[in-house]
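In: The following block contains a protein sequence and its predicted model.
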Amino acid sequence: MTRDAPGPLVRDLRDALALIADEPGAYLESDHPVDPKAELAGVYRHVGAGGTVARPTRRGPAMMFTDVAGYPGARVLVGLLADRRRAARLLGATPDTVAHRLVDALEAPVPPVVVDDAPAQEVVHLASDPGFDIRALLPAPTNTPTDAAPYFCMGLLLASDPETRRSDVTIHRIAVQGRDELSIFFSPGRHIDVFRAKAEAAGRPLPVTINMGLDPAVVVGACFEAPATPLGFDELQVAGGLRGEPVELVRATTVDEHAIARAEIVIEGELLPGVRVAEDQHTGTGHAMPEFPGYAGPAHPAVPVMRVTAVTTRERPILQTLVGPGEEHTSLAGIPTEASVLQAVERSMPGFVTQVHAHTAGGGKLLLVMQVRKRGPRDDGMARHAALVAFATFRELKNVIVVDDDVDVFDTDDVLWAMTTRMQGSTDIVVIPGVAGHVLDPSQQPAYDAGIPAPGVTSKTLYDATAPWALRDEFARASFADVDPRPWAPGLAFPYLDDAVAGAAP
């Protein structure tokens, strides 16, 4: 498969913003005053959140707010990856090749390196100083009026296994609870929670850093999960593979851990053993924040606590956030999901699966559209086997739709057309009950279905929307002349066309 040549080197968030600054419709900066409490997210919901955000919404530009109420000089960025085309460009790819590019990075990882000096430590705020208060220092937003607390939504935790000293990075929802106190929600099975549990069993705190405002390759690479990146695999190697050079780390100033050297903001501290708080301990809302399925997740009654020891930043740092259930989450979680599945199916059945799309309706996790190329009657069964490989590869998948190679997996109308005309519910829908899923899907609970034994258990569904091989001629699409339309419509954009003439004029 043809790969894209590497684009301009992006080492940090500022490089990424410079890359898209001149692209029409990619970046918007506002100096109109905005309140980080619900208003900022409320604005971006209309400007460009997309995804499963309540309508009206749309996919739009990345947006920088430069006048944040209560935080003179602060800058907050939202939506950098809230469009697949923009996310792909920032990763040196195109929308239909970006997952393949991540597969290449997985197979040629580049480990991080440690440097002595770092932009992330240009300014240092110590929690031991009498006037320190993280609530006044960083404008953590709330997405809705019922959020449990202000949240850092794009905080990349970096920690090390207390036994092996192997490091890992993951993104979690991080609530601001006090002047030097954060709470962190860990979904079951996340690797840093394994490290935390080991340290807690030994009665020791776990040193961690929270890194914000990063190169997109770092945050996308960090969203890989097992089995693509098993316990002990440092996902920063994926970012190194994407960029062709290592991610730079620096020793933290107050804890025995590393930080990402070119981050905009780093929070240093320790996860405390045996300490738990309710996420909404100060608000009592019962809700945490909007999560990727499009619903407000419940506030957890007992989450681990991080004691902050320092905050280090660049000069004029940029706090990066996201609107929880929007298109940005789909880019973060979905593109690594696609890469994981592509890698697994290629190893299992080379050349059979040609494209996959972790659809935004599932937040990049719950719904996958898979394109296959049938070559004979046996491939009717192979199409379903490919879906089973996807389920086995990515535990959180709930639904997989399989389509033929004449269907565009990125076009929902095309996928629904295939499901409508190439699928019979009585024979082409396969349900697998009682399988592990994702706790943030509210239908995966005993109250919804008495047959579900515990939250996060689900029925997984395979929708085979491929034409039977024996009837393939009856399912041939109407064929049109392959014409380049640009001479007739010079004012319209056709981003899917190559620069070369696509066909002869009539």
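Out: Received the coordinates, thanks.
In: can we go C-alpha only for contacts and neighbour counts from here?
Out: Noted.
In: ok, the residue lying closest to residue 298 once chain neighbours are set aside - contacts?
Out: Among residues not flanking residue 298 along the chain, residue 287 sits closest, at 4.4 Å (CA to CA, 6 or more residues apart in numbering). Residue 287 makes contacts with 146-148, 280, 296-299, as judged by CA atoms under 8 Å, 6 or more residues apart in numbering.
In: Which secondary structure state does the residue nearest the centre of the chain sit in?
Out: Centrality entry for the chain: nearest residue to the mean C-alpha point is residue 332, 1.9 Å, by CA atoms, centre = their mean. Three-state call for residue 332 (DSSP: H, G, I helix; E, B strand; the rest coil): helix.
In: Distance-wise, check the residue lying closest to it once chain neighbours are set aside relative to residue 168.
Out: Among residues not flanking residue 332 along the chain, residue 220 sits closest, at 5.1 Å (CA to CA, 6+ apart). Residue 220 sits 14 Å away from residue 168, going by CA to CA, to the nearest Å.
In: quick one on the thing from earlier: can you tell me how far the residue nearest to residue 298 sits from residue 479?
Out: From residue 287 over to residue 479 the distance is 51 Å, taken as CA to CA.
In: about what we covered before: neighbour count for residue 220 and residue 168, which is higher?
Out: residue 220 (25 against 22; other CA atoms under 10 Å).
In: which SS class is the more buried one?
Out: helix.
In: I figured it hits residue 333, correct?
Out: Yes - with contact defined as CA atoms under 8 Å, residue 220 reaches residue 333; the gap is 7.2 Å.
In: returning to what we had before: out of the contacts of residue 287, which two sit at the greatest distance?
Out: 280 and 296 (12.9 Å; CA to CA).
In: what sits in contact with each of the two?
Out: Contacts common to residue 280 and residue 296, judged by CA under 8 Å, 6+ apart, are 287-288.
In: Tell me the buried residues in stretch 228-246?
Out: 228-229, 231, 233-246 (16 or more other CA atoms under 10 Å).
In: any idea how far residue 242 is from the residue nearest to residue 332?
Out: 10 Å.
In: tell me how far the ends of stretch 400-409 are from each other?
Out: Stretch 400-409 end-to-end distance (CA to CA) = 12 Å.
In: Contacts for it, please.
Out: Contacts of stretch 400-409 (CA under 8 Å, 6+ apart): 354-357, 367-374, 383-384, 387, 414-415, 418, 461-467.
In: How about residue 243, nearest residue that isn't a chain neighbour?
Out: Nearest to residue 243 is residue 9, by CA to CA, 6+ apart, at 6.8 Å.
In: Just to check, that neighbour is in contact with residue 245?
Out: No - if you go by CA under 8 Å, residue 9 and residue 245 don't touch, sitting 9.4 Å apart.
In: Put this next to the previous one:
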Amino acid sequence: MSKQPYDLRKVLAELKEQPGQYHETDIEIDPNAELAGVYRYIGAGGTVKRPTQVGPTMMFNNIKGFPGTRVMTGILASRQRVGQILHVDYKHLGQALNEAVQHPVKPITVTKNEAPAQEVVHLATDAGFDIRKLIAAPTNTEYDAGPYITMGLVYGSSLDKSMSDVTIHRMVLESKDTIGIYIMPGGRHIGLFADEYEAANKPMPITINIGLDPAVSIGATFEPPTTPLGYNELWVAGALRDEPVQLVKGITVDELALARSEFVIEGEILPHERIREDINTNTGKAMPEFPGYNGDANPALQVIKVKAITHRKNRPIMQTTLGPSEEHVSMAGIPTEASILNLVERAIPGKVLNVYNPPAGGGKLMTIMQVHKTTPADEGIQRQAALLAFSAFKELKTVILVDEDVDIFDMNDVMWTVNTRFQASNDIMVLKGMRNHPLDPSESPAYAPDMIRFQGMSAKLVLDGTVPFDLKAHFERAKFKEVADWQKYLE
């Protein structure tokens, strides 16, 4: 008998065997702001307003207004838990994903009878069809533009069907059969495909896949240059699991869906149509984003016209995330670490031992690089590595360079480096007038009119906390006695 393929339910079964990693409740909760407000305290972490913490995956079994649907959040809101889920040491996740990118496993297509995601079908032509009553999409705050799908994986293809890709986008439920989707400009493959369809004045068929194996969610967040146009990030998930992701033909659209999803929304991105994000609330706000601030409502989102919703028949799980939570750090940060490692290893092999994108940068804005210098000729190579990191990921804003004796996953150790192996007059590099992530609110002409000409420009910062090679002997840490059996004193 073949083993059960990986999906969200298999992962949850494994997590339940790990103490403190999973919790569920039957207490009724309102998806409108209350659910996010509760998990903010329990386990959101990241850049969420304090008090918050790293906590368990949370399953809410009793959702107000949605009998029979569960809502889950936080499965990736702990780097250690991500390591458990992927069966990898959490400190080596970047290396593991880099290896997966280089050894892709392509998906396979199965039949409808083999696809639990299509066990129940709701057609947009059905009487009373309303996505807002079928999809328990929460709002993060009381000011959100509406209910958001925050963990929906969009699957789409090029106009000639020669290439396919997947991407996670923020999507707001606007009416009974309309979703607004924010496709960030700048090279996302789904956006390029949508541009092709719009130029041809044709609707683009897509599926939105919700409730997935976390290997799929993490793999899907890779970007160029690591995964160039034509590389489908589902290949990464296949490599991580050493088994192909299963796809199934859509019921109402000419596109594929992830066969083991909890929910699938089938629809089309309409050409030459746009919608104001907060058309139903007029708050001027979208939802909280990874830097920790409420994003401004977009005046012109692209429009998805929904054709059908399919889901599992046994208490389907609506997966969601808090925008600024640790979960975003895992999805955005770990693939970025892999991308940086990939590039620096090809350019300067053996010099960067590890990379960490911490929660303070939301997984996107900050990188800590652990550098290995072996000869005087290596002096300066650490700054070359920082420049490579910026080229690997244009949304990166700050790089901190440290030596190999520093634990990059311990911010106290990192900041110790900045305080004892760093002189601001010598060890700061500022690169002006570069592109960065448009959701950083400091990147506006009003904030720095002498440097920022257009929204989304930024100065990049390198803090070089590595010891000059010829002075290494003066910066040895205090050496304590190695005690192999120290744990017995805690018994």
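Out: Sure thing, it's come through. Fair warning: this is a prediction, and the values are worked out from it, not measured in the lab.
In: picking that back up, list only buried entries from the contacts of stretch 400-409 of structure 1.
Out: By neighbour count, with 16+ other CA under 10 Å, these hold 354-357, 367-374, 383-384, 387, 415, 418, 461-467 as buried.
In: Show me those residues that map onto strands.
Out: 354-357, 367-372, 461-465 (DSSP state E).
In: State the number of residues packed around the corresponding residue of structure 2 for residue 86 of structure 1.
Out: Using TM-score structural alignment, the partner of residue 86 of structure 1 in structure 2 is residue 81. Using other CA under 10 Å, residue 81 of structure 2 has 23 other residues around it.
In: Kindly report the same for the one 3 residues further on.
Out: Using other CA under 10 Å, residue 84 of structure 2 has 17 other residues around it.
In: Identify the nearest residue to it in space, disregarding sequence-adjacent positions?
Out: residue 90 (7.6 Å).
In: Residue 272 of structure 1 maps to what in structure 2?
Out: By TM-score structural alignment, residue 272 of structure 1 lines up with residue 270.
In: how about the closest residue to that match other than its chain neighbours, what does it touch?
Out: Spatially, and ignoring its direct neighbours in sequence, residue 270 of structure 2 is nearest to residue 203 (4.7 Å; CA to CA, 6+ apart). By CA under 8 Å, 6+ apart, residue 203 of structure 2 lies in contact with 197, 268-271.
In: Apply 6 Å and report the result again.
Out: 268-271 (CA atoms under 6 Å, 6 or more residues apart in numbering).
In: Out of these, which sit inside strands?
Out: Using DSSP E, those in strands are 268-271.
In: Quick one: buried ones out of those residues?
Out: Buried among these by 16+ other CA under 10 Å: 268-271.
In: distance of residue 81 of structure 2 from residue 39 of structure 2?
Out: Following CA to CA, the distance that separates residue 81 of structure 2 from residue 39 of structure 2 is 17 Å.
In: my bad, residue 372 of structure 2
Out: For residue 372 of structure 2 relative to residue 39 of structure 2 (CA to CA), the value is 40 Å.
In: Same question for residue 58 of structure 2.
Out: 8 Å.
In: Counting neighbours, go ahead and name the busier of the two.
Out: residue 39 (22 against 19).
In: ok, and what's touching the helix or strand encompassing the more buried one?
Out: Secondary structure assigned from DSSP states H and E places residue 39 of structure 2 in helix 34-42. Outside helix 34-42 of structure 2, the residues that touch it by CA under 6 Å, 6+ apart are 52, 55, 140.
In: contacting residues for the aligned residue in structure 1 for the second one?
Out: Spelled out, that is residue 55 of structure 2. Aligned counterpart of residue 55 of structure 2 in structure 1: residue 60 (TM-score structural alignment). Counting by CA under 6 Å, 6+ apart, residue 60 of structure 1 makes contact with 47-48.
In: rewinding a little: just tell me what the residue nearest to residue 270 of structure 2 corresponds to in structure 1.
Out: Counting by TM-score structural alignment, residue 203 of structure 2 corresponds to residue 205 in structure 1.
In: and if you look at residue 216 of structure 2?
Out: Checking TM-score structural alignment: residue 216 of structure 2 goes with residue 218.
In: Spit out the contact partners of that match.
Out: residue 239.
In: Strands of the stretch 401-506 of structure 1, residue ranges please.
Out: 429-436, 457-465 (DSSP state E, counting those that start in this stretch).
In: I'd like those written out as a markdown table, with distance to residue 162 of structure 1 added.
Out: Shown next, in a markdown table, are the strands of the stretch 401-506 of structure 1 (distance: least, CA to CA, whole Å):
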| stretch | distance to residue 162 of structure 1 |
| --- | --- |
| strand 429-436 | 28 |
| strand 457-465 | 31 |
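In: closest to residue 35 of structure 1 out of those?
Out: strand 457-465 (38.6 Å).
In: ok, and what's touching that closest one?
Out: So strand 457-465 of structure 1 is contacted by 398-403, 418-419, 422-423, 428-437, 444 (CA under 6 Å, 6+ apart).
In: filter those to the buried ones?
Out: 398-403, 418-419, 422-423, 428, 435-437, 444.
In: Looking at those residues, which one is closest to residue 186 of structure 1?
Out: residue 437 (15.2 Å).
In: And residue 246 of structure 2? What does it align with in structure 1?
Out: By TM-score structural alignment, residue 246 of structure 2 lines up with residue 248.
In: Now for its match: which residues touch it?
Out: With CA under 6 Å, 6+ apart, residue 248 of structure 1 has these contacts: 112-114, 261.
In: and if we set it to 8 Å?
Out: Per CA under 8 Å, 6+ apart, neighbours of residue 248 of structure 1: 112-115, 260-262.
In: can these go into JSON lines with extra columns for neighbour count, distance to residue 103 of structure 1 and secondary structure?
Out: Output for these, formatted as JSON lines (neighbours: other CA atoms under 10 Å; distance: CA to CA, whole Å; DSSP: H, G, I helix; E, B strand; the rest coil):
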{"residue": "112", "neighbour count": "19", "distance to residue 103 of structure 1": "18", "secondary structure": "coil"}
{"residue": "113", "neighbour count": "13", "distance to residue 103 of structure 1": "22", "secondary structure": "strand"}
{"residue": "114", "neighbour count": "16", "distance to residue 103 of structure 1": "25", "secondary structure": "strand"}
{"residue": "115", "neighbour count": "13", "distance to residue 103 of structure 1": "28", "secondary structure": "coil"}
{"residue": "260", "neighbour count": "32", "distance to residue 103 of structure 1": "23", "secondary structure": "strand"}
{"residue": "261", "neighbour count": "27", "distance to residue 103 of structure 1": "25", "secondary structure": "coil"}
{"residue": "262", "neighbour count": "27", "distance to residue 103 of structure 1": "25", "secondary structure": "coil"}
